[in-house]
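S.K.: with the input below, show me the fold.
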Amino acid sequence: MKYAIVTDSSCDLKSLPSSHNNTIYLQAPLSLRIGNREFIDDENLDIENFMNEMQESTEATGSAAPSPQSWIDAFEQADIIFAITISSKLSGSWQSLISAKDMYLEDHPDKKIFAIDSKMAGSGLAILALKLAEYIDENLSYEEICTRITEYHKHIGLLFVLESIENLVKNGRVNKIIGNIIGKLGIKLLAGASKEGTIDIVHKCRGRNNIYDRLIKSMLNDGYNGGKVVISHCFNNESADYVAEQLRQQFPTVNIKIIPTGGLCSYYAEKHGILVSYEK
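M.R.: Prediction:
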């Protein structure tokens, strides 16, 4: 049996660690737009160049969900598939996945596909994908993996710090009035993924490190106690390292993975944004 973990490209994890060599890892790419130009969010996207072009452009920008065919192309490569999307409240990726799953299983009823609406983005999908790879390595049955990842999902939190929310406001993900106030005052925003998969504002702050200290405090208040952490960042190694070091001071054996944001999360988090997913 061949196993595959398939995410859309909102997942900032671009490959599994080499220790998980029994599992194929694939992504269904979203697309990004600057004016009339379309950029496919895959391994060929030059994210730094894309971000620079976006900042310099006065044209409208946007993003679009993967096509059903891109999911189907991934399904073809394995017998048992676990597929994860960005929150269905933020994108049409979930509906694209479900359409693809229904169409594919009609012609391939022997295949098994378990679909997960992450209700998150970025490192939130990454931490789920990493746990799925662990379960597959344990040679658990398909049914057992489905049960375990469903329960595990209930105990994952996601917080993120943004210096700009211009693109979130433009695309209707954050209230326009709140966004304008934050932009004018130069405030850093601490936000999180709600249980429903929407974006909740947790705290607003002007201090350079104060917002990251507040992030850690919010993690602790949410039940974090030294579990796995995945931090993704948009050209902000310094702040990612700061959060990691503060966590290690409290939990010396904590397992922390730091990765750069992919195209979609770079687009929405914008430069210097970071996303922190954690087991609670």
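S.K.: please make it C-alpha for all contacts and neighbour counts, starting now.
M.R.: Will do.
S.K.: which stretches in the stretch 1-150 of the chain count as helices?
M.R.: 47-56, 68-75, 93-107, 123-137, 142-153 (DSSP state H, counting those that start in this stretch).
S.K.: quick one: contacts for Lys228?
M.R.: Val254, Asn255, Ile256, Tyr278, Glu279 (Cα atoms under 8 Å, 6 or more residues apart in numbering).
S.K.: most neighbours among the residues you listed, please name it.
M.R.: Using other Cα atoms under 10 Å as the neighbour test, the contacts of Lys228 are led by Tyr278, with 24 neighbours.
S.K.: the structure of the following sequence is requested for comparison with the preceding one:
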Amino acid sequence: MNVKIITDSACDLPNSYYSEYDIEFLPLLVHLNDQDYEDVTGIESKKVYDAMKDGAIPKTSQVSPDTFLQVFSTYVEQNQPIVYVGFSSELSGTLQSAKIAQQQILEENPDAKVYVEDTKCASLGQGLVVLRAAQLAKDGADAEQIVETVQYHAHHMEHIFTVDDLEYLQRGGRVSKAAAFFGGLLNIKPLLHVEDGNLVPLEKIRGAKKVKVLKRMFEVMEERGKELNQQTIAISHGDDLETAKKLASIIKETYKPKNILIGDIGSAIGAHAGPGTIALFFLNDLYQ
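M.R.: Now for the predicted structure:
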């Protein structure tokens, strides 16, 4: 029996990948206008973005330990190994919920193969790690091989992104008030990245036009990326497909990567990043 890959909705993979690679995902919760929704299955990200443009302040909640326990137990009872490839523990308590469930299962069944891996990634950065794990599982790799590859890809995954308004990230505690203030100054666009699972401002780009920011994102990818023509590169967007396609076109023309995956930033991430976010994901080294 192949290893079962489980993730959460913060990975932002397009729905077709879940069925194609037999990935199970658990939805985070989104709280919007006094109602609770399951990310992906219960609400579309556009509804969240439209509400944010109208002044709403959505919030999110982690997946509960009970939910993980229920799902993990289903596969453990079938003696199927599990690898959970999770959202950065620096950005959500979801991974801690998974660890609580893992511990409870192992206390009752020490021989169970239940692995919980912190990608320190978000959105399609996490999604690319999940996808690689699922490809290995489909090819018959064992759990230990998959965990090793997940750890390597997670460690080498770059996140380069920009947001239209840092205020959204500041409200959710994802960046400091100072960073939000400086990012919001007239004619300055913030460029951010991820360090050890945390969102960190990288540069302040003068000039409000996104084309200038896209050019700089591409340059950072050139500086940090390795063997880009051998990679699947991902771009996620907050209700801005046109800009995502422009960035993809620039990358494709220059590097001709194996694949460029474009996807929506789902409600769980979008509730904090806000509409207009553009994010670029690639490896700074390839696993050999």
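S.K.: ok, so of the contacts of Lys228 of structure 1, who is nearest Trp94 of structure 1?
M.R.: Tyr278 (22.5 Å; Cα to Cα).
S.K.: who are the neighbours in contact with the spatially most central residue of structure 2?
M.R.: The C-alpha lying nearest the average C-alpha coordinate of structure 2 belongs to Ser123 (Cα atoms, centre = their mean; 1.9 Å). By Cα under 8 Å, 6+ apart, the contact list for Ser123 of structure 2 reads Ala10, Cys11, Asp12, Leu13, Ser236, Ile265, Gly266, Ile269.
S.K.: just give me the match in structure 2 for Val276 of structure 1.
M.R.: Aligned counterpart of Val276 of structure 1 in structure 2: Leu280 (TM-score structural alignment).
S.K.: hey, which of the helices of the stretch 1-150 of structure 1 is tucked in deepest?
M.R.: Among those, the stretch with the highest mean neighbour count (mean count of other Cα atoms under 10 Å) is helix 123-137, at a mean of 22.
S.K.: packing partners for it?
M.R.: On a contact count with 3 or more Cα pairs under 8 Å, 6 or more residues apart in numbering; DSSP states H and E, helix 123-137 of structure 1 meets strand 3-8, strand 80-85, helix 142-153, strand 156-162, strand 229-233, strand 274-279.
S.K.: rebuild those as TSV, extending it with distance to Glu43 of structure 1.
M.R.: Converted to TSV, those look like this (distance: least, Cα to Cα, whole Å):
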stretch	distance to Glu43 of structure 1
strand 3-8	12
strand 80-85	18
helix 142-153	27
strand 156-162	24
strand 229-233	16
strand 274-279	20
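S.K.: most remote residue from structure 1's center?
M.R.: Asp107 (30.6 Å).
S.K.: residues in contact with that one?
M.R.: With Cα under 8 Å, 6+ apart, Asp107 of structure 1 has no contacts at all.
S.K.: that older thread, count of neighbours near the residue nearest to the match of Val276 of structure 1 when sequence neighbours are not counted?
M.R.: Spatially, and ignoring its direct neighbours in sequence, Leu280 of structure 2 is nearest to Ile235 (4.7 Å; Cα to Cα, 6 or more residues apart in numbering). Applying other Cα under 10 Å, we find 27 other residues in the vicinity of Ile235 of structure 2.
S.K.: with Ser9 of structure 1 instead?
M.R.: 32.
S.K.: how near is the spatially closest residue to it that is not a sequence neighbour to Tyr152 of structure 1?
M.R.: If the residues on either side of it in the chain are set aside, Ser9 of structure 1 comes closest to Pro29, at 4.9 Å by Cα to Cα, 6+ apart. Per Cα to Cα, to the nearest Å, Pro29 of structure 1 is found 25 Å from Tyr152 of structure 1.
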